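> no sequence on this one, just coordinates:
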């Protein structure tokens, strides 16, 4: 299966390397509006490069398009790919409004192509261990879930591209950097009933927030807390998830939910022997999840599997993020699902 990629920025290397490692996949073209980036990626991976996305869709030999452009452009780029008959692989978030997310889902449905949304942290071996424990009922009744993202993004990071930190193309710490962690909350614990949140822009010259906190009430009765900042000194400190239930407590930490720091259950299970084995030390906060994600993409298109995260799955975490923003803006507790056009 041949994949073309648009957006040769920060995250593209993870896509290129994952595609290269998966037998049955081939990178066939790259595109970026910045000619130097497009040329560099094309020459590095020895594929045609383009500065016009529309031209790449016409001329490149591809079955799917991976979209790694600014978040606000994901729907438009995905819709163009779908109309060209290409499967769509969208980086997170799939959109920054529900209306544009729904338009992307509809375009892929109408074209009869798959829509995949990259949520690679779900595929971390550590997170998969937690999911299996939940599916087996090892936690019993869930009481409290917490995710903490203490990362560092200096002003120079935002200054690298004019779209970063803007409401139109990016969003803030919740929408961009912490979106995988918001996704883990709703994917692991279950649907959210309501959220109340505070956000602030305290030290970065951007439109959106650099710091925020949210309290969630889940439909199953559990409570949750999401704590996010991009102001940690002097570097990324923690990307963690803690889950507390009546018969089990687990914390997955490290900089990118890559290490099991606490694993305690009332009843033993064969998985307990794998706690140390699944720990990893990824070179960045992106982890190692892109490769298994692309393996799933290939199997889905071959008709051998269902998507790990499709468009409707990606929409769920987007809705929670928008609920957080709505609460921070209005100062009120916001029920989910959201009402109105957000």
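All right, it came through fine. Keep in mind the model is a prediction, meaning the values are calculated, not measured.
> make it CA atoms for all contacts and neighbour counts henceforth
Noted.
> other SSEs contacting the helix or strand harbouring residue 225?
Element membership for residue 225, per DSSP states H and E: strand 223-229. When contacts are defined as 3 or more C-alpha pairs under 8 Å, 6 or more residues apart in numbering; DSSP states H and E, strand 223-229 packs onto strand 142-150, strand 211-218.
> for those strands, which one sits closest to residue 118?
Of all the helices and strands packed on strand 223-229, it is strand 142-150 that lies closest to residue 118, at 18.8 Å by C-alpha to C-alpha.
> what does the helix or strand following the closest one contact?
Downstream of strand 142-150, the first helix or strand assigned by DSSP H and E is helix 155-159. Contacts to helix 155-159, defined as C-alpha atoms under 8 Å, 6 or more residues apart in numbering, come from residues 164, 165, 204, 205, 206.
> hmm, try it at 6 Å
For helix 155-159, contacts defined as C-alpha atoms under 6 Å, 6 or more residues apart in numbering pick out 164, 204.
> May I see the buried residues of that helix?
For helix 155-159, the neighbour count (16 or more other C-alpha atoms under 10 Å) marks residue 158 as buried.
> so where do the helices sit in the stretch 151-300 of the chain?
155-159, 179-184, 290-301 (DSSP state H, counting those that start in this stretch).
> Make CSV out of those and add distance to residue 4.
Formatted as CSV, these follow (distance: least, C-alpha to C-alpha, whole Å):
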stretch, distance to residue 4
helix 155-159, 26
helix 179-184, 24
helix 290-301, 13
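> out of those helices, which comes closest to residue 59?
Here helix 290-301 is closest among the helices of the stretch 151-300 of the chain (C-alpha to C-alpha), at 21.9 Å.
> Quick one: list the elements packing against the helix or strand just after that closest one.
Counting by DSSP H and E, the next helix or strand C-terminal to helix 290-301 is helix 311-330. Here helix 311-330 touches strand 192-200, going by 3 or more C-alpha pairs under 6 Å, 6 or more residues apart in numbering; DSSP states H and E.
> what's the angle between the strand it packs on and strand 211-218?
Strand 192-200 runs at 170 degrees relative to strand 211-218, counting by axes from the mean of the first three to the mean of the last three C-alpha atoms, to 10 degrees.
> hold the first one in mind and look at this next one:
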């Protein structure tokens, strides 16, 4: 299938590399208002450059469009792409507001196009293994969870582009960095019911938060704590999720939540756990998440099914982030 990329900034490189590594997939077009940004994709992949989105969408050879623009531009672009009957792979977050998100989902449904949101952490080998353990029922009744993203994004990172760190087009650590971990938390723990959060902008010169802490109550009655920051010195320190159940405790962690740091599950023998850990450590990244998402989109189109990570999955993660924001602004618990 033929792909186009809209927005040729940093994240577009991952999409282009993923397309190149998928059999029978080709990057045929790119779109950006800056001609210089498109040149590497024209040179390396032979993509046709477009400065006007409307012109790109007239190309009948394009099957799937990857939207890699600043987050605040996702909604109007995704609606336009959907109306052109192109399938959509949308970088996270799906949008900046619930109203924008619902417009994207409605446009994709009305125009019968597939919509996938990029939450690639779901495809990490350790995450897949933990999900399989949870699906087996080995944890028993879930008690609570811990979700941590303590990373470094220095001021130079935010100064790369004027939209970074703004509330209109980017958001802070929850919206930009921790949203992947929050997506995993929802995937593991189910629907959230109530949230309470505090946030601050402590070290970075940005509009949005660089530190956030929060608590979630899920429909099941289970609880979770969330801690996220981009202020850690001098580099990324920890990304982790810990699940606590009546028959098991498992933590996946490291600087990028790639490894089993703790595994104790009723009925699991020590040798079994050791083998499982060693398997993950031999190839912690696995096939890149972007490649898995784009490959899945191709199959979803061929099989006429929903993508693995849908627009509604993206909506759920955004709803949680916005719930935290509302709670921090009002200093009150928020019902979702």
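All right, it came through fine. The shown structure was predicted, so the numbers you read here are calculated from the model rather than taken from an experiment.
> What is the burial count for residue 297 of the first structure?
For residue 297 of the first structure, the neighbour count with other C-alpha atoms under 10 Å is 28.
> From residue 195 of the first structure, how far out is it?
32 Å (C-alpha to C-alpha, to the nearest Å).
> One more: residue 23 of the first structure?
43 Å.
> Which one's more surrounded, the two?
residue 195 (26 against 11).
> contacting residues around that one?
Applying C-alpha under 6 Å, 6+ apart, we find residue 195 of the first structure in contact with 215, 216, 333, 334.
> do the same with residue 79 of the second structure
For residue 79 of the second structure, the contact set (C-alpha under 6 Å, 6+ apart) comprises 104, 107.
> And the one 10 residues further on, by the same measure?
Applying C-alpha under 6 Å, 6+ apart, one finds that residue 89 of the second structure lies in contact with 66, 116, 117.
> What subset of these is buried?
Buried by 16+ other C-alpha under 10 Å: 66, 116, 117, out of the contacts of residue 89 of the second structure.
> would you say the first one is within a helix?
In this case it means residue 66 of the second structure. No: secondary structure of residue 66 of the second structure (DSSP: H, G, I helix; E, B strand; the rest coil): strand, not part of a helix.
> picking up where we left off before, include distance to residue 179 of the first structure and mean neighbour count when you put the helices and strands packed on strand 223-229 of the first structure into TSV, please.
Listed next are those as TSV, based on distance: least, C-alpha to C-alpha, whole Å; neighbours: other C-alpha atoms under 10 Å:
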stretch	distance to residue 179 of the first structure	mean neighbour count
strand 142-150	10	22
strand 211-218	13	21
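> Can you lay out these as CSV showing distance to residue 81 of the first structure?
CSV is the format used below for these (distance: least, C-alpha to C-alpha, whole Å):
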stretch, distance to residue 81 of the first structure
strand 142-150, 33
strand 211-218, 34
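> Of the contacts of residue 89 of the second structure, which is the nearest to residue 91 of the second structure?
Nearest to residue 91 of the second structure out of these is residue 117 (C-alpha to C-alpha; 5.9 Å).
> Against residue 106 of the second structure, how distant is that closest one?
Residue 117 of the second structure is 15 Å from residue 106 of the second structure, by C-alpha to C-alpha.
> Then residue 169 of the second structure?
Where residue 106 of the second structure is concerned, residue 169 of the second structure sits at a distance of 22 Å (C-alpha to C-alpha).
> Same question for residue 215 of the second structure.
Taking C-alpha to C-alpha, one finds residue 215 of the second structure at 31 Å from residue 106 of the second structure.
> Next, count neighbours for the closest residue to residue 297 of the first structure other than its chain neighbours.
Nearest non-adjacent residue to residue 297 of the first structure, counting by C-alpha to C-alpha, 6 or more residues apart in numbering: residue 307, 6.8 Å away. Residue 307 of the first structure has 19 neighbours, counted by other C-alpha under 10 Å.
> Kindly report the same for the one 4 residues further on.
As a burial measure, the neighbour count of residue 311 of the first structure was computed by other C-alpha under 10 Å and equals 24.
> any idea what it aligns with in the second structure?
Aligned by TM-score structural alignment, residue 311 of the first structure pairs with residue 311 of the second structure.
> Its match: what's it in contact with?
The neighbourhood of residue 311 of the second structure, defined by C-alpha under 6 Å, 6+ apart, consists of 115, 116, 117.
> Of the residues you listed, which belong to strands?
Mapping the contacts of residue 311 of the second structure onto strands (DSSP state E) picks out 115, 116, 117.
> I'd say the last one and residue 88 touch.
No: the criterion here is C-alpha atoms under 6 Å, and residue 117 of the second structure misses it with residue 88 at 8.4 Å.
> List the buried residues for stretch 286-293 of the second structure?
288, 289, 290, 291, 292, 293.
> same question, stretch 242-262 of the first structure
242-245, 248-261.
> Against residue 32 of the first structure, how distant is residue 52 of the first structure?
According to C-alpha to C-alpha, residue 52 of the first structure and residue 32 of the first structure sit 7 Å apart.
> Please identify which of those two sits among more neighbours.
Neighbours per residue (other C-alpha under 10 Å) separate residue 52 of the first structure from residue 32, with residue 32 holding more: 22 against 14.
> Next, the contact list for the more buried one, please.
Residue 32 of the first structure sits next to 6, 7, 8, 38, 51 when contact means C-alpha under 6 Å, 6+ apart.
> of all those, which comes closest to residue 274 of the first structure?
Of all the contacts of residue 32 of the first structure, residue 8 has the smallest distance to residue 274 of the first structure: 36.6 Å, by C-alpha to C-alpha.
> can you count the residues close to that closest one?
If you count neighbours by other C-alpha under 10 Å, residue 8 of the first structure ends up with 25.
> so who does it touch?
Counting by C-alpha under 6 Å, 6+ apart, residue 8 of the first structure touches residue 32.
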